[in-house]
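*Asks:* need a structure here:
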Amino acid sequence: MDFAFDARTEELRARLLAFMDEHVYPAEQVAHEQRARLSSPWENPPVVEELKAQARRHGLWNLFLPDAEYGAGLTNLQYAPLAEITGRSPQLAPTATNCAAPDTGNMEVLAQFGDERQKKQWLEPLLAGEIRSAFAMTEPDVASSDATNITTHIRREGDEYVITGRKWYISGAMHPDCKIFIVMGKTDPDGPDIRRQQSMVLVPRDTPGVTVKRAMQVFGYEDHYHGGHAEVVFDEARVPVSNLIGEEGGGFAIAQARLGPGRIHHCMRLIGMAERAIELMCRRAVSREAFGKALAQQGVVQNWIADARVAVEQLRLLVLKTAWMMDTVGNRGAHTEIQAIKIATPRTVVGILDRAIQLHGAGGVSQDFPLAELYAGARTLMLADGPDEVHQRSLARREIKKYL
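*Replies:* This next block holds a predicted model:
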C-alpha cells in the first residue's frame, strides 16, 4: 500500500489549501453576519455564492465524483485528503466546492443508475450547482436503522406511481433551491425477499401531495448551511412511472451503493474537523494562563493534545487504507474497512472535540467558536448512514463467520 499523494493530488491540495486560507476562513464570520439579515434562514448568504464562483474559477468543483464525464475523475485515495481539508470548515467549504451531502450521494445515484432523461433533467443542474436535492429514506415511525422496516408505500396506478408516507431528518429539504427528492419506499411490501421490496423514485418538490412540514433540529441547531433536516409528508403524491430510478425492487441495492462512498466522505471530513479542533486547542493553550502558568504547560492539556494527535494519525491511515481498498477491490471488497472507519471516526472525533470544548471553557459552547456546532455534527454522524451498533453487528458477524 502506497498512500503518498500523487502529483495531481498535491496540486489540488495546494490549490484547495490556498482557497481555504484566502476565501473560506475569512468568509465564516461574514456568512454568520449576513445570515442574520436574511429574510429566510434557509437562504444562502451572498458570500456562499461568491465562494462557489471562486471555487469554479480555481478548478475546485465536483471533486467527489470519480466519473470523469461528470466530475473531477479522482479516485477515492486522491479525493480523501481534499475532503479532509474541506472538513475544516464543514458549513462552507463542501457547499462552496459542490461537494456537500446529500447532493453528492444523489448525484452519484443519478450518474450510476439514472437514465438519460433523468440525468438531463436533474443531474446536470445539480452538477452545475443550480439546484439542491434531498434523499428521503429515514422514517419516524419505525426503526430506520433497519432499512427494510420503511413503510412508505409506492403503488403503481397505470402510468403513475402514488407515494404515501412520512419521512424525517431529510437533509437539504428546507433549502429553497431543493427541487427534487429521491424517495425510497416499498413497491412490493409483501414480496418474499425483504431486500427486493423497496424502490427509489424521483419526486419533484412541487408535486401535489408533498408537504415539507417542519425543520428538525440537531442539538438545537437547524444546520442552515446544508439546507436543514425536514419532516416531509407524502400524501398520495403522483409521479410518472418514468421517475423510477433503476428497476422496481432495486431500491435497497441502490441505497447501499449510495451509502458506501457517503460514509467514507463523512469520515474524511471528520478528520478535517479534528484537525481544526487540535489547531484551536493549541492556539487557546498558548494564549491563556491559569494558576500561574500557560494552559500549554498544564500536564492534562498536554495529554489531551498529544492523544488527539495520535488518534488523528491512526484514523487517517485507516481512512486512506479504506479509500485504497475501495479503488482496488471495490466497495464490496472494502466492506469491513468501510464499517470500521464508520465506527471509529465519529466517536474518536467527538472525543477530540469534547476536549477542545473543555479547554475553551464557556467559549467552547458559545457561538464565538465553531466547536459546539462541530461537536453536534460529529455526534450526529454516530447515527447518520446507519448507527454505530448496526455496523458493529455486521462487522462482528463477518469476523465470527471465518471461524464457523
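*Asks:* When you work out contacts or count neighbours from here on, use the C-alpha atoms and nothing else.
*Replies:* OK.
*Asks:* If you count neighbours, what's buried in the host helix or strand of Ala285?
*Replies:* In the assignment (DSSP states H and E), Ala285 maps to helix 251-287. Within helix 251-287, the residues scored as buried using 16 or more other CA atoms under 10 Å are 251-252, 254-255, 257-258, 260-278, 280-282, 284-285.
*Asks:* Beyond that helix, next helix or strand please.
*Replies:* Counting by DSSP H and E, what follows helix 251-287 is strand 289-290.
*Asks:* this one next, for a side-by-side:
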Amino acid sequence: MTISDRARAIAEKVEAFVREQVIPYEGDPRRDHHGAPTDELVMEMREKARAAGVLTPHILEGGSHLNQRETAIVLIASGLSPLGPLACNTMAPDEGNMYLLGKVGSTGLKQRFLEPLVAGRTRSAFFMTEPAEDGGAGSDPSMMQTTCRMDGNHWVVNGRKCFITGAEGAGVGIVMAKAEEGACLFLVDLPDPAIRIEHVPNTIDSSMPGGHATVIIDNLRVPADQMLGEAGEGFKYAQIRLSPARLSHCMRWLGACIRANEIATDYANRRHAFGKPLVDHEGVGFMLAENLIDIKQAELMIDWCAGVLDTGSLGTAESSMAKVAVSEALMRVADRCVQVMGGTGVTDKTIVEQVFREVRAFRIYDGPTEVHKWSLAKKIKRDWKSAHG
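*Replies:* Below you'll find the model as predicted:
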C-alpha cells in the first residue's frame, strides 16, 4: 500500500504540534515518583492536541485506521518528544489496546471501552506478564498462572501480574487468564477492588504514566459478555495486538532518536575543543555519520515490516526482525548521542539521557532481542524441514 497525501499531511501536522507545543513541556515538573508525567500534565497536553486536531491522529473519523505504512510516519512524528505520544494519544499500551479492540471487540465493547480511549479521556493497561518468582508467564505466555472459571453468568479471575504498564490510574483493563478452553481475554473497568496494586517499582524508563505495576487479582468477577472474542483464543488475539504493537514501539522510539541525534549534532557543531568544532574531529563526526546510517536502516526496516502487515499477513516473523534490528540500531544511536555530548549527555539538560534510558528498556519490552532471535531460529528450522521433507 502507498502512503496517501492525507497521511503525509497528518504527519506534518503532528510534527509541527510536537515541536511547537509539546517540546516546551519537557521541563515541566509535574512528574510522579519515578519521573513519569502525571495524568494532570497528560490531559493538559491532550486538550492542546484536541484543539490542534492531532489527538489520536492514526484513527480517522468513523473508526477506520491509517494503514501501517501511514501510521509509521505519524507515530515517528509523535515520538520526536518523549511526551509526544502521550499528548497525541499514540502511546503504549493504549495504541496497541485500541488496535486490538478495533479488530476483535463487539459493537457494545467498542462503545463502552474503545470510544473513551480513542477520545483520549482515559488510559488502559494490558494484564499479561506475571512474576518470575511465581513461575508465571513472561516471554513465554504458555506459562500463564492466572486462572479464570465460569460462575453463573460471570467469569472469576485469580492471579498475580507484574510489569503492567499504566495500571495505576488506568480506566480500562484487558486481562489475560487461562481457562480449561485455553487463554481468555477480558475487558474490565478500572479501578476495581479485586485488582490491587502491590507495588510500582522504579525502573530505568520514565515516559509512561502509572509505571509498571505488580498487581494481585483476587476473585475478580467479570460479566460473561465482557470477554473479548471467544474463550480459548486469547493467545491468537494477543498476537493480533503484539505484532503491530512491536512495530509501533519501533516507530515512536525512532522519532525520539531522530530528535536526540538532532540535539547531538547541534552540540557537536557548536562546541569547540582543540581549536575546532567537535564535528570536525573524526571520532565525533564518524559517530554522527554512523547515526545517520542506523536511522535510515531503521526507517527502511519499519517501512518494510509495515508493508507486510498491510498485506493482511500477521507478520509475526517480520515484526520480530524489525523489533531486533530497530531496537539494537536505536540503542547504538542513543549511546553515540550521549558520547558525543560528553558530560552534558548524561544530564537532564536535554532529553538525550532519557532517550538512552527509554531505548535500553525498549530492547526488553515486547520481547527481548534474544527471544525474537530464538523464535526466528525455530522458524528457520521449520522452513528447512518443510522444504526437505
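*Asks:* Can you spell out which helices and strands pack onto the helix holding Ala285 of the first structure?
*Replies:* Under the contact criterion of 3 or more CA pairs under 8 Å, 6 or more residues apart in numbering; DSSP states H and E, helix 251-287 of the first structure touches helix 76-86, helix 103-113, strand 198-204, strand 293-294, helix 299-333, helix 335-360, helix 371-380.
*Asks:* Export those to TSV and append columns for distance to Ala237 of the first structure.
*Replies:* As requested, these are exported to TSV (distance: least, CA to CA, whole Å):
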stretch	distance to Ala237 of the first structure
helix 76-86	37
helix 103-113	20
strand 198-204	8
strand 293-294	62
helix 299-333	34
helix 335-360	35
helix 371-380	30
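*Asks:* whereabouts in the second structure does the helix holding Ala285 of the first structure align?
*Replies:* The aligned range for helix 251-287 of the first structure in the second structure is 234-270, by TM-score structural alignment.
*Asks:* now the residue minimising distance to the centre of the second structure, what's its secondary structure?
*Replies:* With distances taken as CA atoms, centre = their mean, Ala92 lies nearest the centre of the second structure, 3.5 Å away. The three-state label given to Ala92 of the second structure by DSSP: H, G, I helix; E, B strand; the rest coil is coil.
*Asks:* need the contact list for it.
*Replies:* Counting by CA atoms under 8 Å, 6 or more residues apart in numbering, Ala92 of the second structure makes contact with Met208, Ala245, His249.
*Asks:* do you know how far the aligned partner of it in the first structure is from Phe181 of the first structure?
*Replies:* Aligned counterpart of Ala92 of the second structure in the first structure: Ala101 (TM-score structural alignment). According to CA to CA, to the nearest Å, Ala101 of the first structure stands 13 Å off from Phe181 of the first structure.
*Asks:* got it, and Leu202 of the first structure?
*Replies:* Taking CA to CA, one finds Leu202 of the first structure at 6 Å from Phe181 of the first structure.
*Asks:* can you check Ala93 of the first structure too?
*Replies:* For Ala93 of the first structure, the distance to Phe181 of the first structure - CA to CA - is 23 Å.
*Asks:* Those two - which one has more neighbours?
*Replies:* Neighbours were counted for Ala93 of the first structure and for Phe181 using other CA atoms under 10 Å; Ala93 has more, 27 against 21.
*Asks:* Find the nearest non-adjacent residue to the more buried one, please.
*Replies:* For Ala93 of the first structure, ignoring the flanking residues on the chain, the nearest one in space by CA to CA, 6 or more residues apart in numbering is Thr86 at 5.0 Å.
*Asks:* what do we get in the second structure for the one you found?
*Replies:* By TM-score structural alignment, Thr86 of the first structure lines up with Ser78.
*Asks:* Can you tell me the element the alignment partner in the first structure of Gly63 of the second structure falls in?
*Replies:* Using TM-score structural alignment, the partner of Gly63 of the second structure in the first structure is Tyr70. Following DSSP H and E, one finds Tyr70 of the first structure outside all helices and strands.
*Asks:* do Phe234 of the first structure as well
*Replies:* strand 229-240.
*Asks:* for that strand, which positions count as buried?
*Replies:* Using 16+ other CA under 10 Å as the test for burial, strand 229-240 of the first structure gives His229, Ala230, Glu231, Val232, Val233, Phe234, Glu236, Ala237, Arg238, Val239, Pro240.
*Asks:* Which members of the residues you listed are the farthest-apart pair?
*Replies:* His229 and Pro240 (26.3 Å; CA to CA).
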